[in-house]
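Participant: generate a structure from the sequence data that follows.
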Amino acid sequence: MARIISILVGLFFTVALLWSFGNGAYLAITEPAPATAEEEFHKHPKDVSFASDGPFGKFDRQQLQRGFQVYKEVCSACHSLRLVAFRDLQALGYSEPEVKAIAAGFQVPGIDPVTGEDALRPGMPTDYFPKPFANDVAARAANNNAIPPDLSLMTKARHDGSRYVYSLLTGYQAQPAELLKEFPDAKTPAGLHYNPYFANLNLAMAPPLSGEGQVSYEDGTKPTVDQMAKDIAAFLTWTAEPKLEKRKQTGWPVIGFLLFATVLGYMSYRTIWADKKKKKKV
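Facilitator: Next up is the predicted model:
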């Protein structure tokens, strides 16, 4: 009797599950969910190219240095690079004395040798880039209750990351009239900023790149908003994948070896089994 009851209970739950699945599919087809402002007005990243793109792409060291300058003078006020050490900057073409000077320009957490208490000290090449805020509470208080994300892996954390960063930085604009006409309740709240390249269209970060001349490039490049956005996007591509060039350089010999090994294996197979196949036919 218990077995029959358990079978009936199992059948009941199976039928209920199939019915709910079928009913949900039917409702999704006959009564689709209304479109949202995010679905209608969210844009994919702009089509922009970088020197590191493609299977043979390489970093443009000068562009990376310009991008670092934008980070240091603009972005570092709110965003951290907790996975990048100052000594890593030598890969961008900076000399050891230059790296020491850059590190010394940052204050990092340390210990007072006299009192033993926590204190700030000038950075050293072995230190990592410090956080701009002491804690999350301070970060929220300074950024409209939003915590600025760490940028170390940003271009890997977002789809089409390099282009996403560039598009976001150059995508600030006024809300389109058609958006407010179609979705009256989607008006950007006070303190937020409309950007169609951001997932929910509104973000707490004000436009960080305000205009030409915000940064004075040491190589004489004209610092337009478009140029600064490309440079910082390229720099963040490097922070996320510092071994990108080496990976590509290693990949081609590996592919060549695998192709050679495949041909060699096939030829060996033909040589070893050729006589046996002939004997079978005989």
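
Participant: only C-alpha atoms for contact and neighbour calcs from this point on.
Facilitator: Will do.

Participant: shouldn't residue 147 be in contact with residue 136?
Facilitator: Yes - applying C-alpha atoms under 8 Å, one finds residue 147 in contact with residue 136, separated by 6.6 Å.

Participant: give me the more crowded residue out of those two.
Facilitator: residue 147 (20 against 13; other C-alpha atoms under 10 Å).

Participant: does the more buried one count as helix, strand or coil?
Facilitator: Put simply, residue 147 is coil when judged by DSSP: H, G, I helix; E, B strand; the rest coil.

Participant: distance of the residue nearest the centre of the chain from residue 20?
Facilitator: Central residue of the chain (C-alpha atoms, centre = their mean): residue 155, 2.2 Å from the mean position. Per C-alpha to C-alpha, to the nearest Å, residue 155 is found 40 Å from residue 20.

Participant: again with residue 165
Facilitator: To residue 20, residue 165 is 42 Å away according to C-alpha to C-alpha.

Participant: more neighbours: which of those two?
Facilitator: The neighbour count for residue 165 versus residue 20, taken as other C-alpha under 10 Å, is higher for residue 165 (25 against 12).

Participant: could you find the closest non-adjacent residue to the more buried one?
Facilitator: Nearest in space to residue 165, with sequence neighbours left out and distances taken as C-alpha to C-alpha, 6 or more residues apart in numbering, is residue 233 at 5.6 Å.

Participant: so that neighbour is in which element?
Facilitator: Applying DSSP states H and E as the criterion places residue 233 in helix 225-240.

Participant: same deal with residue 125?
Facilitator: Using DSSP H and E, residue 125 falls outside every helix and strand.

Participant: any idea how far residue 185 is from it?
Facilitator: With C-alpha to C-alpha as the criterion, residue 125 and residue 185 are 50 Å apart.

Participant: who has more neighbours, these two?
Facilitator: Just comparing residue 125 and residue 185: by other C-alpha under 10 Å the higher neighbour count belongs to residue 125, 21 against 11.

Participant: residues touching the more buried one, list them.
Facilitator: Residues counted as contacts of residue 125 (C-alpha atoms under 8 Å, 6 or more residues apart in numbering) are 85, 86, 87, 99, 100, 103.

Participant: adding secondary structure and distance to residue 247, write the residues you listed out as CSV.
Facilitator: Supplementary listing: these in CSV, determined by DSSP: H, G, I helix; E, B strand; the rest coil; distance: C-alpha to C-alpha, whole Å:
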residue, secondary structure, distance to residue 247
85, strand, 21
86, helix, 22
87, helix, 21
99, helix, 25
100, helix, 28
103, helix, 28
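
Participant: second chain to compare with the first, below:
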Amino acid sequence: MLPLFIRSIKFLIGATFVGVLAWALLWTVVDTVQNPPAETAEEAMHHHPKELDLPSNGVFGHFTATEESTRQLQRGFLVYEKVCASCHSLNLVSFRDLQQLGYNEAEVKKIAKDWAVKQPVQDPKAGTWGERDNLPSDRFPKVYYPGTGTPPDLSLMTKARHDGAAYVYSLLTGYDEKPSAEALKKFPEFAKTPDGMHFNPYFANLNIAMPPPLTGDDQVTYSDGTRATKDQMAKDVAAFLVWTAEPTLQRRHSAGLAVVLFLLIATGLAYGAYLTVWRGVKH
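Facilitator: So this is what the prediction gives:
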């Protein structure tokens, strides 16, 4: 009799605990529906990245399977070299990796040698630092800004940000966009951007310290004749940064497709063998 009583008490305590939790959850939901949290400035003004269609998108994405996709990556590298490289490093990529984009060995050597930032070297005897020209085997040298903070490395930027290439493209083309009149009415403090900052609705907290890198059309000259509009340059450098973040994507997709085809064929052969072995056997 006593064990039954103890079990009943345990059940009652458990049911009471569950009931209290359910009651608290119910009223939390009701309160959230009736009194939703106030909209923040970031929620009111932040824009989702624009759509960006690149050859590398999707399960069949590629980098250099077509002539145009190869040219786009080379254009993107040019934009990085002429516009971005003075501030942002690409330290996880080697100069010789550019051969994957269609550059030959001589071109890679010249790019490495002419690169504005040189490789730091130390004289073991004197204990002083100097510089030497980059070699194809070197990684792109780091850019330093002593005392002022170093801008982020771009090697993995499209992996580190949600929506990757679309985020980069939207950010680069979003400096000209201004808060809507409705948003400014709710948050008048955003009518004036803080000194040293730049409003960009695609940046997480809306104000970014980086000035607009792409200041107008024809900032670079494309050798393939493509017009270097601000929009085109933003697309091209976004495509290039997808490659720096995952240069093996094209090989990985090809290998994955081969594995899927192999498994489909193996499944068909296995089923055919099953039918052959059990043919004539009555169930």
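
Participant: can you tell me what residue 37 of the second structure aligns to in the first structure?
Facilitator: By TM-score structural alignment, residue 37 of the second structure lines up with residue 33 in the first structure.

Participant: that match in helix, strand or coil?
Facilitator: Relying on three-state DSSP, one would call residue 33 of the first structure coil.

Participant: circling back: the residue nearest to residue 165 of the first structure -> the second structure?
Facilitator: Using TM-score structural alignment, residue 233 of the first structure pairs with residue 238 in the second structure.

Participant: surely its match meets residue 163?
Facilitator: No - taking C-alpha under 8 Å as the definition, residue 238 of the second structure is not a contact partner of residue 163, at 11.2 Å.

Participant: settle it for me: which of the two has more neighbours?
Facilitator: Per other C-alpha under 10 Å, whichever of residue 238 of the second structure and residue 163 has more neighbours is residue 238, with 30 against 15.

Participant: OK, contacts around that one?
Facilitator: Residues near residue 238 of the second structure by C-alpha under 8 Å, 6+ apart: 76, 158, 165, 166, 168, 169.

Participant: how about CSV for those, with distance to residue 242 of the second structure added?
Facilitator: Shown next, in CSV, are these (distance: C-alpha to C-alpha, whole Å):
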residue, distance to residue 242 of the second structure
76, 10
158, 6
165, 6
166, 10
168, 10
169, 11
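
Participant: identify the residue nearest the aligned partner of residue 92 of the first structure in the second structure in space, chain neighbours excluded?
Facilitator: Per TM-score structural alignment, the equivalent position to residue 92 of the first structure in the second structure is residue 101. Closest residue to residue 101 of the second structure apart from its sequence neighbours, by C-alpha to C-alpha, 6+ apart: residue 70 at 6.1 Å.

Participant: what is the neighbour count of that neighbour?
Facilitator: Neighbour count for residue 70 of the second structure, taken as other C-alpha under 10 Å: 19.

Participant: any idea how far the alignment partner in the first structure of residue 217 of the second structure lies from residue 273 of the first structure?
Facilitator: Counting by TM-score structural alignment, residue 217 of the second structure lines up with residue 212 in the first structure. Residue 212 of the first structure sits 71 Å away from residue 273 of the first structure, going by C-alpha to C-alpha.

Participant: same deal with residue 147 of the first structure?
Facilitator: Computed with C-alpha to C-alpha, the distance linking residue 147 of the first structure and residue 273 of the first structure is 66 Å.

Participant: go on, residue 248 of the first structure?
Facilitator: From residue 248 of the first structure to residue 273 of the first structure the distance is 38 Å (C-alpha to C-alpha).

Participant: in terms of neighbours, single out the busier of those two.
Facilitator: Set residue 248 of the first structure next to residue 273 and count neighbours by other C-alpha under 10 Å: residue 248 wins out with 15 against 10.

Participant: nearest spatial neighbour of that one, chain-adjacent residues omitted?
Facilitator: Going by C-alpha to C-alpha, 6+ apart, residue 248 of the first structure has residue 55 as its nearest residue, at 6.4 Å.

Participant: let me know the secondary structure of the one you found.
Facilitator: Residue 55 of the first structure ends up coil, using three-state DSSP.

Participant: which residues in the stretch 151-283 of the second structure form strands?
Facilitator: 198-199, 207-208 (DSSP state E, counting those that start in this stretch).

Participant: mean distance between the first one and the first structure after superposition?
Facilitator: What that stands for is strand 198-199 of the second structure. Following the fit onto the first structure, the mean deviation recorded for strand 198-199 of the second structure is 1.5 Å by mean C-alpha distance after the TM-score superposition for the first structure.

Participant: what span of the first structure is that strand aligned with?
Facilitator: The aligned range for strand 198-199 of the second structure is 193-194, by TM-score structural alignment.

Participant: identify the residues contacting that stretch?
Facilitator: 172, 173, 174, 175, 188, 201, 202, 203, 204, 205, 206.

Participant: narrow these to those that are buried.
Facilitator: In those, burial by neighbour count holds for 172, 175, 188, 201, 202, 203, 204, 205, counting by 16 or more other C-alpha atoms under 10 Å.

Participant: dump the residue contacts of the third one.
Facilitator: Yep, that's residue 188 of the first structure we're talking about. If you count contacts by C-alpha under 8 Å, 6+ apart, then residue 188 of the first structure has 175, 194, 202 around it.

Participant: roughly how far apart are the second one and residue 200 of the first structure?
Facilitator: Which is residue 194 of the first structure. According to C-alpha to C-alpha, residue 194 of the first structure stands 9 Å off from residue 200 of the first structure.
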